[in-house]
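A.B. asks: Prediction below, plus the sequence it came from.
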Amino acid sequence: MSAAILRERFCLFALLGILCISVSARNSQVKCIDREKQALLKFKQGLTFTNTRNFIYSWKTNGLNFLSTWKSEVDCCRWKGISCNNRTGNVVILKLFSDYRLVGNIDLSVLCELQYLEYLDLSGNNLKGQRIPKCIGSLGHLTDLILSDTGFVGSIPSELQNLSSLQTLDLSWNQNLTAKDLQWLSHLSSLRYLNLERVDLSQAVDWLQSINKIVPHLVNLNLANCSLPKINILPRINSSTTLKVLDLFKNNLTSSTLRWVFNVSQNLIDLTLSETWLQGHIPEGLGNMISLETLYLDGNQLEGGIPKFFQNICGLQSLYLNSNRLSGDLYESLQQLSCSEKTIIRLDLSSNSFVGSLPDFERFSSLKSLFLQNNNLIGSFPKYFGNLRHLSSLDLRSNELSGPLPDFIGLPSLRSLYLSHNQLNGTLPSTIEQLSSLTSLFLDSNSFNSVITEAQLSKLPNLLSLEVSHNFFSFNLSSEWIPPFQLQRIGMSSCILGSNFPKWLKYQKALVYLDISNCGISESMPKWFWNLSLELSYLNLSRNKIHGELPNLSLGNVERDFQEFDLNSNYLSGPLPQFPPNTSLLNLSKNKFSGTLPDCWKGFEELRIMILANNNFSGHIPASINSLQQIQTLHLGKNIFSGEIPILKDCRNLKLIDLGDNRLDGKIPAWIGQNLPNLIVLRLRSNKLYGNIPSTLCNLSVLRLLDLSLNNISGKIPDCLNNLTAFSEIEMNISRAIISHDYYYSGFIINGHSDPFIDNAVVTWKGEEIEYGKNLGLLKSIDLSGNNLSGKIPPSLTSLVGLISLNLSRNNLMGLIPNGIGQLKMLESLDLSRNMLFGDIPRSFSNLNFLSHLNVSFNSLSGKIPLSTQLQSMNASAFIGNNGLCGPPLTKEYCLGDGNNSPNPSINSSSQMNDNEGEESGLISFGFYVSLAIGFIVGFWGVCGSLILISSWRYAYFKLFDSIKDWMYVKAVLFVARLERRIQS
């Protein structure tokens, strides 16, 4: 046998031997340590899974599979989430991260039995109320400890300083976790990644000194939203060559802290200084960070333009300068990015004050996302926007751009196009058909005027969101058309769709948001449409002419976080239909619904907006409405409700209550002022309420509109109205005055933001009923008219200097008009008519420069009307019914008692001359005195005798005397009041 054959056979036997040894070794693999297995089984005993709407799928697919593997008869090294050392059998990796959603009374200390553990990840689980076990500091082999978003509470144990091998420590998103000092960090010399985001470090005054000791070895440091204490004295800086990522989001940084940031590492590639209260110009220290690739400076108060030192940062890929106060010409600011124009991928300059027209962005050849919304950009698009073949998202919303759309042929990768709220016009360009990758098209609130055809939409197969509301679009789509896309959002409000529901909608099975309001639809709802609506999160059919009854909607998709239904201003009738329990907005106002409201509101835990006004609902308002603890707006006005106001003590989030124009009776509840601290609008107008105005209403410090008019309320106006502090503020910021409810509508959040629901209310303004929306918070009105209020106008009213409208008319108020009413300089409307007020109109009325509506008619006012541009421009009817008033605009120019009363002084002098002449004419003689005595005797006894003998005459006489006395008293009080006014002035 040859040597070659022998060698071949030897190699074959050797190979077979190796295979046998390998199989034998695998069959005899070391199993997990029993002590560690028992510890894990004990840990498992407290485990359950989060069964919430958000994680209903994850716990079924992941949690149950995970649990099924943790069995005592199975080697723990084969359990899901567990890895062991192949030589020793010790557990070295335990991964139970968020996919499993663990929750329960878990004994975490048993994990300390795993002494050879190297990797521990419990992130994203619900361990609320538990502390980090101190014994974790004994796990000396740990290299990675990840406990983020687990709900840990209490202080971080200093025993963690014993983990000398630790390279990764993540305790982020534990909002009730604190640290009084960070000295323990200085012992972790191997640490490379440190994340303490949302851990409360407000008491850790040594944070910078401790971080400074380990920073030379760190690669990634995240201290975002930690309430870092201010640093006034900067320690010696240990600069780093390894630190690449630094995140200080949402901390209040001092200048000393900023100096540390700008000098700690020259190799930073990712720096986050968002919402850190930076002011003034963009800090120059950033100019030395030439390695930066991502820079977040958004959400500060930075001013000026983009500085020149950005020309030194040539590798910049993402720049976030949004939500600042930056200004200047956009083109000039972009010139400072010339060094990085080939590398920038994402540029966000939104929500600033940049001006100018749109420049050519073609030189930014790598750009994928461009956000310029909420600036002051003007002019039209360039005819050719640029060859940006990578551009995926373009947002130019809320500017002042005008003219037609450009040719989008150079944007083949465009997926999101946001042009809402501009002044664009014209038609859709034919080249929009070439944007086959487009998923979101937002053109709403412009002035486009064209017909949208099947041919255009058929070329957009990937479309998910189509928003063209508030333009002049009309749709020319056949009833047989089947779209190539499955839309999630459709907004076509105020477009022309025809009188029928668009049948092509029946093929849209993924719809989450549908707005076809004010589209001229006039038919009843087809059955296929209600099958569609069961999956929706937002449905708006308002301001059409839809008629008929609504079906049972309670079978909707309960797995949605929220569902909103806005069907107002139609011809819908019948009883209130059933709605899903997760409904958050329900607007059925201005329809023909009737009947009583069901008393079954306890299950509606998400309901925030309930608007059922302007219908024919009757009966008592159900008591179970008090269980709506999330309710913010309650509109039940203009129905036929009766009975007392229901108890709403538990609805502490209420901002608006409108129960006006019903048939409610009883007293105004005192709990309104005691239990509803957030109330902004209280409208109980035109009911049958009686009793006093409770003084507890004065506790409503944010109240801006109070309407109790047209009831039977009596008593005095409370003298504590000065506590209504919102009426004492002069609001100049319109955006702050909007009464809105900022919660997300599920399914149509755009770039992380959602439009809030803006509240409205009907207000009697200058004698007319007007519905206010965005300007409702600016109105600041008090209306107590048409009641039986008595007493004086309280002086405390004059401190409400922010009042725009005050109506106290048609009551029984007496006394003088407070002189301090001239302090209400914001008043535009004042009505004090049909009371029993007397005295002068205060001269301070001349200070009411914004007054455009005044009515003081039918009182007992007297004296001259003060001179001012506003008062003399009023119609004379505003002053009639006051016999003692004179002066313009009345035709009666002179008042009794005024030294200048007579228009002709010669009449007075001639009368005086005639009287003197009568005295000297000799007519007063002895016979005159005799006649006077006889006349007195006859007259006195003739009258007094008759009064003594005839009782009916006596009663009539004294009644006349009392009337004369009252008349003289009023005249005397008026005289004294007028005299006091003249002395004061």
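C.D. replies: Happy to help now that I have it.
A.B. asks: can we go C-alpha only for contacts and neighbour counts from here?
C.D. replies: Will do.
A.B. asks: what's the closest non-adjacent residue to the residue nearest to the spatial centre of the chain?
C.D. replies: Nearest to the geometric centre of the chain sits D742, at 3.1 Å (C-alpha atoms, centre = their mean). Nearest-residue entry for D742: P756, 4.5 Å, with adjacent residues in sequence omitted and distances by C-alpha to C-alpha, 6 or more residues apart in numbering.
A.B. asks: burial count for the residue nearest to N288 when sequence neighbours are not counted?
C.D. replies: Distances taken as C-alpha to C-alpha, 6+ apart place Q266 nearest to N288, at 7.2 Å, with adjacent residues excluded. Q266 has 19 neighbours, counted by other C-alpha atoms under 10 Å.
A.B. asks: Okay, Q266 and W207: tell me how far apart.
C.D. replies: Look at Q266 and W207: by C-alpha to C-alpha, to the nearest Å, they are 21 Å apart.
A.B. asks: just the strands in the stretch 401-550 of the chain please.
C.D. replies: 416-418, 423-426, 440-442, 447-448, 451-453, 465-467, 474-476, 489-491, 513-515, 538-540, 547-549 (DSSP state E, counting those that start in this stretch).
A.B. asks: Comparison target below:
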Amino acid sequence: MTSFEGTSIFTSKLQNLYLRNCSLRDDNFVISAITVANSSSSLASLDLSSNLLKSPSIFDCLFNSTTNLRTLQLYDNMLEGPIPDGFGKVMNSLEVLYLSHNKLQGEIPSFFGNICTLRTLYLSNNKLSGEISSLFQNSSWCNRHVFQYLDLSLNNFTGTLPKSIGLLSELLMLSLDGNHLEGDVTESHLSNFSKLEELSLSNNSLSLKLVPDWVPPFQLFYLGLRSCKLGPTFPSWLQTQRSLTYLNISDTRLNGSVPEWFWNNLQNMEILDMSHNNLTGPIFNLQPRLLFGPLIFLNSNQFEGIVPSFLLQASFLLLNENKFSYLPSFCEQRRATFVMILDLSNNAIEGQLPDCWNSVHNLRILDLSRNELSGKIPESMGSLVHLNALVLRNNNLMGEFPSTLKNFSYLVVLDVRGNILSGSIPSWIGESMNKLVILNMQQNNFSGSIPNDLCNLKHLQLLDLSWNMLSKGIPTCLKDLTAMSEQGFSGNTMLHYAVSVKGYMFLDMDVYTLNIIWRWKGVEHEFKIRRPSLKSIDLSSNSLTGEIPKEIGYLVGLISLNLSRNNLSGKIPSEMGNLSFLESLDLSRNHISGEIPFSLSEIDFLGILNLSHNSLSGRIPSGRHFETFDVSSFEGNVGLCGEQLNKTCPGDGNQTTIKPHEHGTFNDNEDSVFYEAFYMSMGIGYFIGFWGLLGPILLWRSWRNYYIIFVNKLINYIYAWFW
């Protein structure tokens, strides 16, 4: 169907046409629809947003048709190219224009000020560039008395904010965040905005230089100044803003204490972000009533003393990376039931955990890691039946796990690493916490065997039981850890929380993402957990005995496996060669015997290998990249031989130990012949020389080995030279 002439739905009386989210593409069908619809003199509103439109021909179609459009919505498409000047020539009745979330490029045209009816202009999230002042050049701004909404956020505009922006005295909303603006913003820029309700300048390089006694003419409910320079002292003009529901002054170089009047003005607040500053001192323990269970981000400051109880009325409360020393009891906090995320990690909180967790029973994430907490885990913590993550690592907690924690049927992360917890690992972890993705019990005093019930954790991707006192064998049922037999993220829960209030998605804020610390390739790293793709098992530094179960070969999604520093014996199962995504394998300091299975040499991604200090014997495999591992990967195994150890194997015949001369050449005559051929091949040319050399290397095993050794030594020489 390419024409709509005569179609009953497009009559001369058609006023509104909505084709939002219809998967429309650039084709004759759409263009014909627009043409016929626009031919209707009564059409006032056209909505083609959230489609797949790309071609500028859509604009040509609009401009070539007789139109009296007042509202045009084209946001959330894939429109490219510059904004066409047809808007300034033929769209004389336009009042509302949405072009956000496209791929429009070029400078912003100045003709928008000449569309005298235009009151709303949304151009956010495009690729527009150029000086911000160009919008106000060569324009009469005949619409200055009706223009109310201007959104230019998330583009590439540069330059300073022109004072001529004050011409738009009727503005209700001004959003310029996420650009490359610089320079000063003074009261002369803002004093004409008596009706302004939303102001967002976040994520620019702007400096707000406002006189201390300035009284703004507006009452804002939305103010975003993230990453602007607002400090060093706390802005006193904020005292006049009593209608704020959203305030983001994070990373604005604020120093010193926060005045008492500020905390008393939070009753209407829905989102407060003052993180990543240098705010100091205690927070006054006042009694303001926080009506809407706000999201409060005070992390990464220097606050100290007692955590004020009124903050427990928040739904998100991030106080991590401060100097708080005491956590009050929840027992008398009636409004603490709002709290869903409580992050007090990396503070200096002492004493025992409070025992009134039933007062905060809606908690989803609790992070108290890296404090100085002591005593036992209270049984009342079992009332947190909706908990997704419990992170208590790096404290001084002791005793056994209370059995009430078996109520955590929604738990995704359990991290108690670095405490003094003791007793056996409860079998009910595998029975009740069947949604676990991360289980970290490293560096405690757990004893006994690894319970078979842990094999019921079908979503488990990170398992760390290292540095405990576990004994007996490794369960053969590990093959039942389904998620570890698959590649990529296998869990069904993301610990990643977007911030959306009253329909707004706040782009100038960091969403909350839980962090974990994990030992990866021998080094501790901090990971943000959104969709974890790392799959790791670490059972090192225990007293485990018996053989390595061949069933580990079923866990083909594993990326890291560490069984070092135990009392394991027997052979390395050849089935471990099935772990094709394995990047790190550590079996060192056990009593493992027998030969190294050749299948290990076929793991292409294996970058870290440690088989040292065992009782291995025989020739080290020479397949693929196995020759790249140095002596440290195999030392302490008296029976091993091979090039990596510079040690010949029985039955090698006339093969000799390879020893370099002082000047970097080799003793063996065969080596000399090889290197002469190698350098000659480089001189003759790529195709003749390289392939002339490559054929013998592939066919003659000893030459192939010499070639690999040469490349490794060359890399080592280069590395030593530069580093």
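C.D. replies: All right, it came through fine. Just so we're clear, the structure is a prediction, and the values are computed from it rather than from any experiment.
A.B. asks: follow-up on the earlier one: could you export the strands of the stretch 401-550 of structure 1 as JSON lines, including distance to S522 of structure 1 and mean neighbour count?
C.D. replies: Putting the strands of the stretch 401-550 of structure 1 into JSON lines (distance: least, C-alpha to C-alpha, whole Å; neighbours: other C-alpha atoms under 10 Å) gives the following:
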{"stretch": "strand 416-418", "distance to S522 of structure 1": "31", "mean neighbour count": "20"}
{"stretch": "strand 423-426", "distance to S522 of structure 1": "29", "mean neighbour count": "20"}
{"stretch": "strand 440-442", "distance to S522 of structure 1": "27", "mean neighbour count": "20"}
{"stretch": "strand 447-448", "distance to S522 of structure 1": "25", "mean neighbour count": "22"}
{"stretch": "strand 451-453", "distance to S522 of structure 1": "21", "mean neighbour count": "15"}
{"stretch": "strand 465-467", "distance to S522 of structure 1": "22", "mean neighbour count": "21"}
{"stretch": "strand 474-476", "distance to S522 of structure 1": "16", "mean neighbour count": "16"}
{"stretch": "strand 489-491", "distance to S522 of structure 1": "18", "mean neighbour count": "22"}
{"stretch": "strand 513-515", "distance to S522 of structure 1": "16", "mean neighbour count": "23"}
{"stretch": "strand 538-540", "distance to S522 of structure 1": "15", "mean neighbour count": "21"}
{"stretch": "strand 547-549", "distance to S522 of structure 1": "7", "mean neighbour count": "16"}
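A.B. asks: of all those strands, which lies closest to I611 of structure 1?
C.D. replies: strand 538-540 (13.7 Å; C-alpha to C-alpha).
A.B. asks: just checking, what packs against the closest one?
C.D. replies: strand 513-515, strand 563-566 (3 or more C-alpha pairs under 8 Å, 6 or more residues apart in numbering; DSSP states H and E).
A.B. asks: Is it possible to get a markdown table of those that adds distance to E362 of structure 1?
C.D. replies: Converted to a markdown table, those look like this (distance: least, C-alpha to C-alpha, whole Å):
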| stretch | distance to E362 of structure 1 |
| --- | --- |
| strand 513-515 | 35 |
| strand 563-566 | 42 |
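A.B. asks: Alignment lookup: K638 of structure 1 to structure 2.
C.D. replies: Aligned by TM-score structural alignment, K638 of structure 1 pairs with N394 of structure 2.
A.B. asks: What's the separation between its match and L421 of structure 2?
C.D. replies: Applying C-alpha to C-alpha to N394 of structure 2 and L421 of structure 2 gives a distance of 11 Å.
A.B. asks: Please say which of those two ends up with more neighbours.
C.D. replies: Regarding N394 of structure 2 and L421, a neighbour count based on other C-alpha under 10 Å identifies L421 as having more, with 25 against 21.
A.B. asks: Could you look up the SS state of that one?
C.D. replies: strand (DSSP: H, G, I helix; E, B strand; the rest coil).
A.B. asks: Residue range in structure 2 corresponding to stretch 509-518 of structure 1, please.
C.D. replies: Stretch 509-518 of structure 1 covers residues 242-251 of structure 2 once aligned (TM-score structural alignment).
A.B. asks: next one: stretch 663-676 of structure 1
C.D. replies: Against structure 2, stretch 663-676 of structure 1 falls on residues 420-433 (TM-score structural alignment).
A.B. asks: Same check on stretch 461-480 of structure 1?
C.D. replies: Under TM-score structural alignment, the match for stretch 461-480 of structure 1 is residues 194-213.
A.B. asks: same check, this time on stretch 121-135 of structure 1
C.D. replies: Under TM-score structural alignment, stretch 121-135 of structure 1 has no counterpart anywhere in structure 2.
A.B. asks: residue boundaries of the helices in the stretch 301-450 of structure 2?
C.D. replies: Secondary structure of the stretch 301-450 of structure 2 (DSSP state H, counting those that start in this stretch): helices located at 428-432.
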